[in-house]
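**Student:** Provided below for reference: sequence and predicted model.
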Amino acid sequence: MSVTDDAIAKIKAMIVSGDLRPGSRLPREADLAAELGVSRNSLREAVRALSLVRILDVRQGDGTYVSSLEPNSLLDAMSFLLEFHQDSSVLDILGVRRILEPAATALAAQKMSDEEIAHLRTLVEPEGTSVTDLVALDLNFHAAIASGSGNKMLASLLDSLSMPTTRARIWRGVTEEGAYERTVSEHRGICDAIVARDPQLAQARAVAHVAGVMEWLQRAAG
């Protein structure tokens, strides 16, 4: 378990035990870091991760609060923390993506119009630097490729598989060093293969891209 994951687990335990209730304000950063036995840096990363999935609410100039969701809703929002340890569904979904997405990418390399490829290029480089910016772009990038395959059924299937893995994508972006840069680089490689109209290369790069996410998820679940 990484130090960030350790800090997240300790905050989660405080919420579950009732030490931190919905709507309550977290102690000062220095005090909470000392209480949890973690560095202030790890605590900041933990707070950032938990705010992305709406468990914590960071209010500039006011402090950080536990979400004011009802207790049951709050615990439901926290269930993503258990997905990697108790539920293989996310990994199963990625397994299906690993089969379908390379096929869609190979088709896109053959069938995408010049206008569609021009649009795909705009989805490679994020405008912002946050994990949420990257995840939003990631969803649009893969949706554009699926649509560009020219197979509406395949595009629909991939769309239905995309949203259930969003939390996993956010989690990877927050907890894995270099995930942001790696994702952008792999997207660039896939786009270049499509631009070159090379279906075999596009397919191979898509396989490697999804496989990388699966390998990370398997490590995170270990």
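**Tutor:** Structure's in. What do you need?

**Student:** Only C-alpha atoms from now on, for both contacts and neighbour counts.
**Tutor:** Will do.

**Student:** Which parts of the protein are helices?
**Tutor:** Using DSSP state H, the helices of the chain run over 3-17, 29-36, 40-52, 71-77, 80-86, 89-111, 114-122, 131-148, 152-162, 166-175, 179-195, 199-220.

**Student:** packing partners for the first one?
**Tutor:** Using 3 or more Cα pairs under 8 Å, 6 or more residues apart in numbering; DSSP states H and E as the contact criterion, the secondary-structure elements in contact with helix 3-17 are helix 40-52.

**Student:** Of all the residues in the helix it packs on, which ones are buried?
**Tutor:** Neighbour-count burial for helix 40-52 flags 40, 42-52 (criterion: 16 or more other Cα atoms under 10 Å).

**Student:** circling back: quick one: which of the helices of the chain is nearest residue 59?
**Tutor:** Distances from residue 59 to each of those were compared by Cα to Cα, and the smallest falls on helix 40-52, at 10.3 Å.

**Student:** counting contacts, what elements does the closest one pack onto?
**Tutor:** Contact partners of helix 40-52 among helices and strands, from 3+ Cα pairs under 8 Å, 6+ apart: helix 3-17, helix 29-36, strand 56-59, helix 166-175.

**Student:** The ones you listed into JSON lines, with extra columns for distance to residue 150 and mean neighbour count?
**Tutor:** JSON lines is the format used below for the helices and strands packed on helix 40-52 (distance: least, Cα to Cα, whole Å; neighbours: other Cα atoms under 10 Å):
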{"stretch": "helix 3-17", "distance to residue 150": "41", "mean neighbour count": "18"}
{"stretch": "helix 29-36", "distance to residue 150": "51", "mean neighbour count": "14"}
{"stretch": "strand 56-59", "distance to residue 150": "41", "mean neighbour count": "19"}
{"stretch": "helix 166-175", "distance to residue 150": "24", "mean neighbour count": "20"}
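
**Student:** Serialize these to a markdown table and add fields for distance to residue 65.
**Tutor:** Rendered in a markdown table, the data for the helices and strands packed on helix 40-52 read as follows (distance: least, Cα to Cα, whole Å):
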| stretch | distance to residue 65 |
| --- | --- |
| helix 3-17 | 11 |
| helix 29-36 | 12 |
| strand 56-59 | 5 |
| helix 166-175 | 20 |
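
**Student:** for comparison:
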Amino acid sequence: MSRTDRVVDSITRMILDGELAAGDRLPVEAELAEHLEVSRGSLREGVRALAVLGVLDVRQGDGTYVSSLAPERLLGPVGLLVELQGAGHARDTHAVRRLLEGEAAAAAARRSDDDAASAAREALARASAALTDGDHEAFLDADMAFHGALARWSGNPVLTALLDALAGRTTRHRRWRGQAVPDADARAHAWHTQILDAVARGNQDEARTLTQAHLLETERELP
């Protein structure tokens, strides 16, 4: 294990063991380097790595703090990982998204969330208007908003963060499909309408099945 890896592992362990909590300020550099038995250079490299991963916040002139450790912060790099996989893995990415989003829809059907329901309905209304206007970009924005609302409706912040990371990296493919596949936007809107109805009625199996069928159709139309 390199010294930088040792810094990452040690600070992570301090958080897991409760020595550091979300929002806590790390000890000053000299003190922490001595405690971890590494050079200041190695400590800085380890801190930078943890900052990229969303674990630490480096505030210039103020010090280094443990981040909020919120799922959306820590799972953000997943989106970058998906992006770096390249076009050759587009179907794999969509397949994972299909499985997760189907479970999110089923979870949403099990619970009540007025804010998420309102956001989903509003997204559907915007999508309908975009279809009437023939505005594909506006439809794409509404499409993203609908899927985001459905994820939040699940009540699972980790699942929501994962879906946000995956959905954001599939925008390019969704844009292509809307422009290249006849009636793709209209069909997506029809699926969304059925999905929202199933979730609102609390039918978990139907919500899961409709969501997965919708996304499977999208996968099959990828180039």
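**Tutor:** It's in. Just so it is clear, the structure is predicted and the values come from calculations on it, not from any experiment.

**Student:** TM value for the aligned chains?
**Tutor:** TM-score for the superposed chains, counting by TM-score structural alignment, normalised by the length of structure 1: 0.57, backed by 134 aligned residues with a Cα RMSD of 1.6 Å.

**Student:** Dump the helices of structure 1 into CSV; add distance to residue 63 of structure 1 as well.
**Tutor:** Conversion of the helices of structure 1 to CSV gives the following (distance: least, Cα to Cα, whole Å):
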stretch, distance to residue 63 of structure 1
helix 3-17, 15
helix 29-36, 9
helix 40-52, 11
helix 71-77, 19
helix 80-86, 23
helix 89-111, 33
helix 114-122, 36
helix 131-148, 21
helix 152-162, 33
helix 166-175, 21
helix 179-195, 27
helix 199-220, 30
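
**Student:** mind listing what the residue nearest to residue 64 of structure 2 when sequence neighbours are not counted touches?
**Tutor:** Of all residues beyond its chain neighbours, the one nearest residue 64 of structure 2 is residue 58 (4.4 Å), with distances taken as Cα to Cα, 6 or more residues apart in numbering. Under the criterion of Cα atoms under 8 Å, 6 or more residues apart in numbering, the neighbours of residue 58 of structure 2 are 51, 64-65.

**Student:** if I line the two up, what does residue 3 of structure 1 land on in structure 2?
**Tutor:** With TM-score structural alignment as the criterion, residue 3 of structure 1 has no equivalent in structure 2.

**Student:** For residue 3 of structure 1, give its distance to residue 46 of structure 1.
**Tutor:** The gap separating residue 3 of structure 1 from residue 46 of structure 1 is 9 Å, by Cα to Cα, to the nearest Å.

**Student:** try residue 133 of structure 1
**Tutor:** Here the criterion is Cα to Cα. By it, residue 133 of structure 1 lies 18 Å from residue 46 of structure 1.

**Student:** who touches residue 165 of structure 1 in this structure?
**Tutor:** With contacts defined as Cα under 8 Å, 6+ apart, residue 165 of structure 1 is in contact with 90, 93-94.

**Student:** Let me have those in JSON lines, adding distance to residue 162 of structure 1 and neighbour count as columns.
**Tutor:** Putting the contacts of residue 165 of structure 1 into JSON lines (distance: Cα to Cα, whole Å; neighbours: other Cα atoms under 10 Å) gives the following:
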{"residue": "90", "distance to residue 162 of structure 1": "10", "neighbour count": "18"}
{"residue": "93", "distance to residue 162 of structure 1": "9", "neighbour count": "17"}
{"residue": "94", "distance to residue 162 of structure 1": "9", "neighbour count": "21"}
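
**Student:** how many neighbours does residue 202 of structure 1 have?
**Tutor:** Residue crowding around residue 202 of structure 1 was assessed by other Cα atoms under 10 Å; the count is 27.

**Student:** Equivalent analysis for residue 184 of structure 1, please.
**Tutor:** When neighbours are counted by other Cα under 10 Å, residue 184 of structure 1 registers 18.

**Student:** Tell me which residues touch the counterpart of it in structure 2, please.
**Tutor:** Counting by TM-score structural alignment, residue 184 of structure 1 lines up with residue 189 in structure 2. Taking Cα under 8 Å, 6+ apart as the definition of contact, the neighbours of residue 189 of structure 2 are 124, 127-128.

**Student:** One more: residue 113 of structure 2?
**Tutor:** Contacts of residue 113 of structure 2 were listed using Cα under 8 Å, 6+ apart, and they are residue 153.

**Student:** Try it again at 10 Å.
**Tutor:** If you count contacts by Cα atoms under 10 Å, 6 or more residues apart in numbering, residue 113 of structure 2 has them with 152-155, 200.

**Student:** Next: residue 5 of structure 1.
**Tutor:** Applying Cα under 10 Å, 6+ apart to residue 5 of structure 1 gives the contacts 11, 42-43, 45-46, 49, 81, 175, 220.

**Student:** With residue 78 of structure 2 instead?
**Tutor:** For residue 78 of structure 2, the residues meeting the contact criterion (Cα under 10 Å, 6+ apart) are 53, 72, 84, 161-166, 169.

**Student:** mind running it again at 8 Å?
**Tutor:** Contact partners of residue 78 of structure 2, counting by Cα under 8 Å, 6+ apart, are 162, 165-166.

**Student:** Would you check how far apart the most centrally placed residue in structure 1 and residue 163 of structure 1 are?
**Tutor:** Compute the mean C-alpha point of structure 1, and by Cα atoms, centre = their mean the closest residue is residue 169, 1.5 Å away. Residue 169 of structure 1 is 10 Å from residue 163 of structure 1, where distance means Cα to Cα.

**Student:** again with residue 11 of structure 1
**Tutor:** From residue 11 of structure 1 across to residue 163 of structure 1, the span is 26 Å (Cα to Cα).

**Student:** Kindly report the same for residue 106 of structure 1.
**Tutor:** According to Cα to Cα, residue 106 of structure 1 and residue 163 of structure 1 sit 22 Å apart.

**Student:** sorry, back to before: give me the ChimeraX select line for the contacts of residue 78 of structure 2, limited to the buried ones.
**Tutor:** To isolate the buried members of the contacts of residue 78 of structure 2 in ChimeraX, using 16+ other Cα under 10 Å:
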select :162,165,166
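
**Student:** Tally up the residues packed near residue 122 of structure 2, please.
**Tutor:** Residue 122 of structure 2 - counted by other Cα under 10 Å - has 16 other residues nearby.
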